[in-house]
Structures are given as C-alpha cells and as structure tokens.
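Q: no sequence on this one, just coordinates:
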C-alpha cells in the first residue's frame, strides 16, 4: 500500500497526535492508545497483587467523568450514530470510535473529559458494578468455557512467578475483589497521562483543523507524572517440555502447547509467524494434514501467534483429540521435519501472501488504519511503519522461514497442557 501523508503533532502536555486524511466517506475514526496493559500491573512482585486492573479500567472509562454523567458517554455516541469500543492486552489499552465527521468534536471532547477528569466520577458504586461485570466476563469466557483457562495456564507455566507476562489481562477474582477506589485513582494517575498516550484521527478531516480541535480539548490536561519504566520482560529460552495435566470437565481430551517467538518489531518475527502459519494455520497446514487427515489423531488443530513488544511473542498450538501424548509425539515429529526441510516454495508463497493480505485488510477502513497508526506510534515510535508492514511480509524468504522454525519452533522446547476429557 502506498504511504499516505501523515500529520503529526505533540501537545505541550506530551500527547502525541497523528492525523491521516481520507476523504472517501464522510467519517472520522478516533483511536487512542494508552501504553498500559496487564504487564504494568502489580502481580505480587512487591508483595501486592492487583491483576485485572488494566481491563477493569477499560470498563470504568465508560462510566462517566467530571462533565459526563454515568451512562452518557455511550448514549451520546449512540445518538451520533457512532460505533465505539475498547480493548485491553498485555501491553496497551485502546479506546476507539468512528463517527460521522460532523461529530468529530463530540468524540474528542468525550475522550478528553475522561482522560482529564475520570476520578471525579469514580464512585464505590461504579467500581462495584464494573467489578461484577468483569468477574462475570471471566466466568463466562474463561472459567466456565471448555479449555477457557488454557492460555492463562500456559502463561503461568511459561513465565516465572512475578514476571510481567505470567498473568493475563482478565486478572484473578481475588485481586478484583481486593481492588479499592484508591487503587483505581493511583492506577489512573500513573498511566492515564497525556504523555503516555497516542491519539490518531483518520477520515474526512482537514488535518490542521483536527489538530486544532485536539489542542482545544486536550491541551489543558495536566501532563501528569512520567510513566514508570516497565519491568524487564526477558525470558530464558524454553528447554524440555513443561507439562501440566488439567483435571477439568471438557468435551474431549486435548493438547495445548506454547512456544516463545522473537519480540515484535525485529526482522525475525515475520518469518517466525509465517512458520507458525505453515505449521498449523488452518486446513491447509502441516499439522492439520498429519493429525486430522492422515493419522486421524485429532479432530481439530490450530496454531496462532500473539505478538509482544516488551517480551517474547508467543505461539500457541491447540489440538483436540483422544490421545494427548500421541499428539505431543507427532507435534515433535513435524517440528523436527520442518526445521530440517523448511517450507516448500508453495508454502512460503502462500504464507507470505496470506500475511500481506491480512495486513492490508487491517488498514482498509478508517478505523483499522487509525488503530494501526496508534499501534506503530506507541510501540515503535513510527506511525508510518504501518504502510511498510505488507512489504516486510512479502520480503520474507523460504530460507528465513526455515531458520526461524529451527530456532523458535524446535521439538521438545515448550510448555504444554494435557486435558484428559470428560470423566
């Protein structure tokens, strides 16, 4: 994709602004990334644990601020015909809305009011209500779902206690119950400062007018303290197979595995993710062909990648089948074969094309482009990096994929879960 002109501006309080004009449709996407996620939470390393706080804040930020009553944030956006949401990950929290361009000022005012004044509306009732919402989300999506805690368990197996990535964004019930108003105010004042955020605007806007709006609504927010430096996320290479037997009621026996990959941002992650895609990315993958079609030891098999910037990225293998031990053995056989032979030319070409297509699809809407600009500005200090992503994927060679597979997807180097099936 050809690079589009970007207009960048940093306010005196540290808020970084990126604007990209796109006049195809009369919409404007507003996307703000805060560099705070579950890796920034206290997780017992200093004697205090408050996991789940970053995700809890994703909910609290919609409960009103000094000039917005409870429930009004969503109501105002809905009345304007906007789409909006938020999400939390290990390394960031983002808030986003797409509005008719005539309502851009409304979206910016709402974002500025909660960035500058959220504690004014933070009540015990709001905290209790949203804590219950998050706890119920945990029950529905994790605790009461078959294999729902697999990723959480694998992170605990992969990373040592107290490591920033040893817990996942959903947090624990105990820590959510222990969270106080004081914890929330401290968390907000530590991380929700203008200098710890990037605001991107994409759409049918005039860049200078949009920047002037941002100055008008965000410019008077105090800069706040500098964000603390993140705790190191390094991890020693995995050796051996660290296995946990999971005794849960699940529909079928299953095997889950986690392997570490290079951190996002460097040249190796593209090849490593393509290697994982060739290995288990769908019905055309090596693991599917071997485990489901040929040996018939699994009914489903899938591989996915979670990219991380401040720690190792993660590859996950999920296989549903009656004999987890056999699945583990076959996985090692296929990993060894892949490391020795590398991909075929067709496999490498398909993986590169799929990666390139996925990256282009991500930025084909104003909302997707705004999110990508915020991501690259926040994580790599380079929003224009958005426009070279597909090019980087297309440049990966079969030899690079082979080298990545040999280094990062080696047999016998992973953490794993074995589910025995229904009792």
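A: Cool, got the structure. As the structure is a computational prediction, the values presented were derived from the model and not from experiment.
Q: CA only for contacts and neighbour counts going forward, please
A: Noted.
Q: where's the residue nearest to residue 177 when sequence neighbours are not counted relative to residue 124, distance?
A: Leaving aside its sequence neighbours, residue 177 sits nearest to residue 131 (CA to CA, 6 or more residues apart in numbering; 7.7 Å). As judged by CA to CA, to the nearest Å, residue 131 and residue 124 stand 10 Å apart.
Q: which of these two has more neighbours?
A: The neighbour comparison of residue 131 against residue 124 (other CA atoms under 10 Å) goes to residue 131, with 23 against 11.
Q: and the more buried one, what does it touch?
A: Contacts for residue 131 were tallied using CA atoms under 8 Å, 6 or more residues apart in numbering; they are 56, 176, 177.
Q: and for the residue most central in space within the chain, nearest residue in space, chain neighbours not counted?
A: In the chain, the residue lying closest to the centroid (CA atoms, centre = their mean) is residue 89, at 4.2 Å. Leaving aside its chain neighbours, residue 89 sits nearest to residue 37 (5.5 Å; criterion: CA to CA, 6+ apart).
Q: go on, residue 22?
A: residue 203 (4.4 Å).
Q: of the contacts of residue 131, which belong to helices?
A: Residues of these located in helices (DSSP state H): 56, 176, 177.
Q: just the buried residues of these.
A: The neighbour count (16 or more other CA atoms under 10 Å) marks 56, 176 as buried among the ones in helices among the contacts of residue 131.
Q: on that earlier part again, spit out the contact partners of the residue nearest to residue 89.
A: 54, 55, 88, 89, 90, 91, 92, 93, 169 are the contacts of residue 37 under CA under 8 Å, 6+ apart.
Q: would you mind measuring from it to residue 117?
A: The value you get for residue 37 to residue 117, if CA to CA is used, is 20 Å.
Q: just residue 164 next, same as before
A: Counting by CA to CA, the gap from residue 164 to residue 117 is 28 Å.
Q: which one of the two is surrounded by more residues?
A: Ranked by neighbour count (other CA under 10 Å), residue 164 and residue 117 place residue 164 first, with 26 against 16.
Q: please name the nearest non-neighbouring residue to that one.
A: Once flanking residues are discounted, residue 164 sits nearest to residue 39: 4.5 Å by CA to CA, 6+ apart.
Q: I'd assumed residue 171 was in contact with that neighbour.
A: No: proximity of residue 39 to residue 171 does not meet the contact threshold set by CA atoms under 8 Å, at 10.9 Å.
Q: helices of the stretch 1-150 of the chain, residue ranges please.
A: Secondary structure of the stretch 1-150 of the chain (DSSP state H, counting those that start in this stretch): helices at 53-60, 72-79, 104-117, 124-138, 150-158.
Q: export those helices as JSON lines, with columns for distance to residue 246.
A: Listed next are these as JSON lines, based on distance: least, CA to CA, whole Å:
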{"stretch": "helix 53-60", "distance to residue 246": "26"}
{"stretch": "helix 72-79", "distance to residue 246": "41"}
{"stretch": "helix 104-117", "distance to residue 246": "42"}
{"stretch": "helix 124-138", "distance to residue 246": "19"}
{"stretch": "helix 150-158", "distance to residue 246": "9"}
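Q: presented hereafter is structure B, for comparison with structure A:
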C-alpha cells in the first residue's frame, strides 16, 4: 500500500520542519514549502565540503499526447540552452567553472536536473535553477529548438536504432502496455514526432509543467539550513506558480496480462536473445519490494538461480539477468534478459527459465537466498543514500511520486521487513508465462547481414535502452 505524508497538500511556512529518524540509519531530512507551492527538502551531511542540488518536475513521457511523443525529453535538452540571465551554454560553463558537475534526465514519470557543487558555490547552483524555472522562455527560440531537435534525433540513432538489441526497450514496452496507454511509448519519442514538434509546442509545454508548484527541490550535503532556505526564498520565491496542469492519463491495468504477448525480431545482433517483461506491482507498495527480492534471488547477479542454471550448469547462455523497472503510475515491469551461447535455440532457454520460475513459485526462496537478496538490496540502497547526489535524488523521487520524501530514508527497513512468504506469493501470482511480453532476437543470416542498408531506414526503426531514463548530455 502506498504511504502518503500527512503534510502533503498543506501550506508549510519556511520555518516549518519535519524530520524522520526511526529506521533511517541516522539520516534526517527537513521539509518546507514556499508560498508559490515549491516544496523544498534539506538533508545535512558534513562529511565532505560538497552540496547536491536536485530539482524534479512532475512531468515525463506519460504526460505526452499522441503525435507529440519525445517532447518531455526534448524540452529537457532545451533547459540547457540558456535562460533570462544565462546565455547559450552558460549553465554548463558556470557550474563546471566553479568545480561542479551537472546533468538532467527524463523518464516515464518525471524530469530532473541536478548539480553537485563545492559548498561555497551552492548559491550559484540555486540561482541558475531558479533563473531557468522563471525565465526560460526569454531565451527559447527557433535556433535552439532546431539545434536540440537534431541532438535528440542523433542520440536516438546512436543509442537505439544503430546498436545491437537497441530496439529492445521500445519494442518490449510497446508490447507490455497496450496501444493508447500512457506508458506504451518510451521517453525518447519517435523520429516523426520529434520532426513535428514546434516552438509553440515547447513554449506551451513549459507554461504547463515548469512551475514551482509542480516541482520538488532537494539540497543535500555540507549546508547551513538557515542560509540555504534564505537563498531558496531569495531566488525561487518570486517565480509565479500556476494551475491548469492536466492530470496524467490513467495507467492502471489488470494485475496480469491474461496471455503471453510475443514478437520475433531479426536484426544484426551477435547472439540470439530472450527478453521478457512481466507485469508486476506498482512502486511504493510492499508487494513491489517483495517482487524486487524475488527478481534478485532469480536473476540478480552471478549467485542467482537463473545465472547458475543457464550460464554455469547448462552453459546455454553467456549472460542472464532479471531486474525490476519500478513505476508508480502503472504496473512495474520485471525485465528478463538472456543472451544465448553458441547455436543454442531460444526455446531451450525459455523452457529452462519457465522451469526455474515454476520451482521458485512452488518452493519459495531459501533462508540463505532471502538473507543474501536482502543484504544485496540493502547495500544498493545504502550506497545510494550515502552519496549527496543519490540521497537528493531519492528524496525528490519519494516527494514527487508518493508525497513523502521521508520514505526515502526508511526504504532499507521496508525491504528488510519483507518475508519469504511474501516473496513466494508475488512470484506465484506474477512470474507466469501468461503474464509476460516476450521479445526474441534472431541474428540475420550471413548474406542478409552483409547486404547494404537501405537509405533512410534508421530513422524509422524502433529504439530502446535498458532504462526508462533519457539523459540530456
């Protein structure tokens, strides 16, 4: 069950603080809200003299409409093309010139921008983020639009259309979510839609989604909270909030697919591959954490069941993994990825996978497997929260998607509270052949692979990645 903060939707003056320490490993965070609706989360960490700034906007590819896919990601690029008081590449030049780093990414559910700065340069990062939140339209023109459109199209070619298995994420997502579903298309968008996007589309997108009351700002590191809040009020306080953002389309679906969906792709790939997406519980639920543990036991590294069976014992695969794509606004996906060995046929792999999943559903994890999987996820979470940038991002994630940034600090304990029975239950209910979309890759025959490529084909080919994020840079 998703947990929501009791303070979500209420006005909190700048002096208000809310903290959570129980189950957080000593990490704390305070929450604040400006009069214009901007939510602010602070977390002190004085281990090193650095500070991370993370700004999440509640907009991603799920908010896009038919004919304008890829607009959220394209706009992320435009945010680095100057603003009212910062010209051209000035955002990069100023941050990197001050010894900092920066980037932005787009996913199904959000767009984020982030900087890690020496502590004494924190004010600069806050000013820069506030300037483009409040005045980006002053710098947005046809030249920057055309420039970044070409950059994004080239990114699609390089990461999706022209790499082995590059089409996988896009094709499997389109199989797993039906036509018309807000997650049916991926953040990169299509070539045709990128070409069709206009400057007015971009301006309307900014006016709709880029507002303080549609954002969360987190600042983590070697900070003075009082001074930091004063800077936030100084630079962001005058940015006007506005209403009118449409709610994202409903992403709910039945718990299972009710039958196997399948596509065979013949491409120039080095080996046959079996990929599958299983429909799993939404992020922010106890069942989602149980699913994460199930996939970790089954395919999370070289000690996992599938790796031991396919790679070590049967030697029918050279790689085997099973991971969770967590989504809050739609069912999550359990992502299976197996590359075959030599001339092994995909049906051999598929039969072995089904056998292992059925055995796991029948027997559940052993005590040793549970301990190892929980320790693995605990380490990954602590590694994430142990960096200022990672903690800032997670605080934003839980604030935007679940209304409560404090949930980020207790995530480890929630994973450790899951029982073996819960893991077995979710595996039995969801990890079944009739609850998956399957993508099979077959290499082209030698004569086909050597044939010259038809002109223009790359621009019409599907594209993919193994993540739901599109990075700007």
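A: Sure thing, it's come through. All values derive from a computational prediction rather than experimental measurement.
Q: care to give me the TM-score?
A: Remark: TM-score between the superposed chains equals 0.97 [TM-score structural alignment, normalised by the length of structure 1]; 418 aligned residues with a CA RMSD of 1.2 Å.
Q: alignment lookup: the residue nearest to the centre of structure 1 to structure 2.
A: Residue 89 of structure 1 maps onto residue 107 of structure 2 when the alignment is built from TM-score structural alignment.
Q: that older thread, return the most buried member of the helices of the stretch 1-150 of structure 1.
A: Greatest average neighbour count among these goes to helix 53-60 (a mean of 23), per mean count of other CA atoms under 10 Å.
Q: mean shift of that helix relative to structure 2?
A: Compared with structure 2 after the fit, helix 53-60 of structure 1 shows a mean deviation of 1.1 Å (mean CA distance after the TM-score superposition for structure 1).
Q: elements contacting that helix?
A: For helix 53-60 of structure 1, the elements it packs on are strand 83-88, strand 93-100, helix 124-138, helix 181-191, judged by 3 or more CA pairs under 8 Å, 6 or more residues apart in numbering; DSSP states H and E.
Q: with distance to residue 418 of structure 1 as added columns, please give the ones you listed in TSV.
A: TSV is the format used below for the helices and strands packed on helix 53-60 of structure 1 (distance: least, CA to CA, whole Å):
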stretch	distance to residue 418 of structure 1
strand 83-88	28
strand 93-100	32
helix 124-138	22
helix 181-191	37
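Q: wait, which of those is closest to residue 385 of structure 1?
A: Ranking the helices and strands packed on helix 53-60 of structure 1 by proximity to residue 385 of structure 1 (CA to CA) places strand 93-100 first, at 18.8 Å.
Q: what comes into contact with the closest one?
A: Counting by CA under 8 Å, 6+ apart, residues outside strand 93-100 of structure 1 touching it are 26-37, 54-55, 58, 77, 80-88, 107, 367.
Q: now the helices for the stretch 301-423 of structure 1?
A: For the stretch 301-423 of structure 1, the helices defined by DSSP H, counting those that start in this stretch cover 324-341, 345-362, 366-380, 389-394, 398-408.
Q: show me the contacts for the residue nearest to residue 164 of structure 1.
A: Residue 39 of structure 1 touches 90, 91, 164, 165, 167, counting by CA under 8 Å, 6+ apart.
Q: in strands only, show me those residues.
A: Within the contacts of residue 39 of structure 1, no residue falls in strands by DSSP state E.
Q: just the closest of these to residue 417 of structure 1, please.
A: For the contacts of residue 39 of structure 1, the minimum distance to residue 417 of structure 1 (CA to CA) is 16.3 Å, reached by residue 167.
Q: how about the counterpart of residue 252 of structure 1 in structure 2, secondary structure?
A: Taking TM-score structural alignment, the alignment pairs residue 252 of structure 1 with residue 271 from structure 2. Here residue 271 of structure 2 is recorded as coil under DSSP: H, G, I helix; E, B strand; the rest coil.
Q: hang on, isn't residue 271 of structure 2 packed against residue 344?
A: No: taking contacts as CA under 8 Å, residue 271 of structure 2 lies outside contact range of residue 344: 9.4 Å.
Q: so for the two, which residue has more residues nearby?
A: Under the criterion of other CA under 10 Å, the comparison of residue 271 of structure 2 against residue 344 puts residue 271 first, with 19 against 15.
Q: measure that one to residue 310 of structure 2 for me?
A: 15 Å.
Q: same check on residue 205 of structure 2?
A: Distance from residue 205 of structure 2 to residue 310 of structure 2, counting by CA to CA: 47 Å.
Q: need the nearest residue in space to residue 382 of structure 1, chain neighbours excluded.
A: residue 376 (5.5 Å).
Q: aligned to that neighbour, what sits in structure 2?
A: Counting by TM-score structural alignment, the partner of residue 376 of structure 1 is residue 398.
Q: which ones are touching that match?
A: Going by CA under 8 Å, 6+ apart, residue 398 of structure 2 touches 404, 405, 406, 407, 408.
Q: tell me the contacts of the second one?
A: If I follow you right, that is residue 405 of structure 2. Shown in contact with residue 405 of structure 2 (CA under 8 Å, 6+ apart): 41, 394, 395, 396, 397, 398, 399.
Q: with distance to residue 130 of structure 2 as extra columns, can I get the residues you listed in JSON lines?
A: JSON lines is the format used below for the contacts of residue 405 of structure 2 (distance: CA to CA, whole Å):
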{"residue": "41", "distance to residue 130 of structure 2": "16"}
{"residue": "394", "distance to residue 130 of structure 2": "21"}
{"residue": "395", "distance to residue 130 of structure 2": "19"}
{"residue": "396", "distance to residue 130 of structure 2": "17"}
{"residue": "397", "distance to residue 130 of structure 2": "20"}
{"residue": "398", "distance to residue 130 of structure 2": "22"}
{"residue": "399", "distance to residue 130 of structure 2": "19"}
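Q: nearest to residue 242 of structure 2 among the residues you listed?
A: For these, the nearest to residue 242 of structure 2 is residue 399 (19.3 Å; CA to CA).
Q: give me the number of residues near the closest one?
A: For residue 399 of structure 2, the neighbour count with other CA under 10 Å is 27.
Q: that one against residue 218, yeah?
A: No: Residue 399 of structure 2 lies out of contact with residue 218 (CA under 8 Å); the separation is 9.5 Å.
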